[in-house]
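In: What follows is a predicted structure for the sequence shown.
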Amino acid sequence: MLIETAIVQFIETLRQSGRASPATISAYGHDLFAWSRFSQQRGQTEIAQIDRRSLRAYLMAERSRGVAIRSLRRHFAALRALYRHLQHDAPELRNPVQGLAMPRAEQRLPDWLTVDQARVLMQPTSTPGAAEDQKDFIRLRDQLILELLYSSAL
């Protein structure tokens, strides 16, 4: 089966099933046709010609073009969904997506307080009219929570 034919059938099945939003269907179509163009440039026009190496090459090429990891994960999800659909109709079909690792999401480091910010945060707060027990309790509670978070590096 031609790659483009498989994609058209898959997108149509998604539309008819109602299991995916129009935005997802559009994104999957965009991603899968981009993969189809990449495969055609490599001389692969049939689904049976696709292997793990060619899928990995596609994902790496997209990454080198500057595609964000989040978008690559969507490309991967579209390919995985396409091959699940194809295997539903033809269980004997080899699934090159199976066993292929999804691109890892970028992990951002958390922002931290400067020394001065930590000092200000840890200074006892003075409440006007501190005679009220309730306000004293809340102030002490808040300070204890901050001390605990700071000392345990949370």
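Out: Yep, it's here. Here the structure is a predicted model, which means the values were calculated and not measured.

In: switch to C-alpha atoms for all contacts and neighbour counts from now on
Out: Will do.

In: And stretch 4-18, what's buried?
Out: By neighbour count with 16 or more other C-alpha atoms under 10 Å, stretch 4-18 contains the buried residues 4, 6-7, 10-11, 14.

In: Correction: the previous question concerned stretch 62-77.
Out: 62, 69, 71-77.

In: One more to weigh against that first structure:
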Amino acid sequence: MQAEIAAFLRHLDRERNASLHTVRAYGEDLAQFARHVRAELGRDGHPRDVDHLLIRAFLARLHRQGVKPVSSSRKLATLRTFFRYLCREGVLDRNPARSLLSPRMEKRVPTYLDERDVALLVEMPGEEAAAMRGRAILELLYATGIRCSELVGLDVSEIDRSARMIRVLGKGRKERIVPFGSRAGAAIDTYLSVRHQSRPRTDALFVNARGGRLSDRSVRILVAKRVKAVALAHRVSPHTLRHSFATHLLERGADLRAIQELLGHASLSRAK
């Protein structure tokens, strides 16, 4: 099955133009399923060995391991897509995952902060370069509602400071233009005045102390430290600022479809 998985991942990358994150996630799910097949059969499996019972046993194993329904549902969706690809390629004549139902998931209301808590979070003290970078990151996350991965993927050239717009490359490598306000603009201008101190080795907007592109993990650590510093009672991540951005726009009367476009959601239901 390893050869078929490798071919599928190449298809995602080269023909579907999927992001690196998406290709990696599909690869991890399929590698986990391949290990399950090997354990069940006692040998490396071929896609023709897989039936709905083998996939159902995989889902049961995930349940016993305490994997959340949302994660199990995503893994099942990965298998459906993988086996559909193999059917199109003529490797299989039927999709063994097609008839299986996704695990039932609880509907959760996204966590968001009120405007006072957001103000506390983004007002990062300090005059050193790291503090200026931190303020710019937090202000931009809240001002635009972009994903953490989109933020760290930004290059300096993708910011129009005079028009206060950023060009974002989102999921599926779809491009969108998102505006930001004067507070975020001021924070970005201040940070850019000291960015050179890190001796950037990349065009990335946000760079680390060694001059490389800042990582997703570094942004999450920054947010966690700020939450601890201001003693917020909520569980907060960069995605919480995204939810807060959308909620506050909605509360101020913004159109839901406009919010959907700003967030980069493919469907209105995702924005809801």
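Out: That came through fine. Fair warning: this is a prediction, and the values are worked out from it, not measured in the lab.

In: returning to what we had before: okay if I get the buried residues of stretch 62-77 of structure 1 as JSON lines plus secondary structure and distance to Glu92 of structure 1?
Out: Formatted as JSON lines, the buried residues of stretch 62-77 of structure 1 follow (DSSP: H, G, I helix; E, B strand; the rest coil; distance: C-alpha to C-alpha, whole Å):
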{"residue": "Glu62", "secondary structure": "helix", "distance to Glu92 of structure 1": "29"}
{"residue": "Ile69", "secondary structure": "helix", "distance to Glu92 of structure 1": "31"}
{"residue": "Ser71", "secondary structure": "helix", "distance to Glu92 of structure 1": "30"}
{"residue": "Leu72", "secondary structure": "helix", "distance to Glu92 of structure 1": "27"}
{"residue": "Arg73", "secondary structure": "helix", "distance to Glu92 of structure 1": "26"}
{"residue": "Arg74", "secondary structure": "helix", "distance to Glu92 of structure 1": "26"}
{"residue": "His75", "secondary structure": "helix", "distance to Glu92 of structure 1": "24"}
{"residue": "Phe76", "secondary structure": "helix", "distance to Glu92 of structure 1": "21"}
{"residue": "Ala77", "secondary structure": "helix", "distance to Glu92 of structure 1": "21"}
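
In: which among those gets closest to Ala23 of structure 1?
Out: Nearest to Ala23 of structure 1 out of these is Arg74 (C-alpha to C-alpha; 12.1 Å).

In: In contact with the closest one, which residues?
Out: By C-alpha atoms under 8 Å, 6 or more residues apart in numbering, the contact set of Arg74 of structure 1 is 28, 31.

In: again with Glu147 of structure 1
Out: Met122.

In: so the helix or strand hosting it matches what in structure 2?
Out: Glu147 of structure 1 is located in helix 133-151, with elements delineated by DSSP states H and E. Aligned by TM-score structural alignment, helix 133-151 of structure 1 falls on no residue of structure 2.

In: Buried ones in that helix, by neighbour count?
Out: Residues of helix 133-151 of structure 1 classed as buried under the neighbour-count rule (16+ other C-alpha under 10 Å) are 136, 139, 143, 146.
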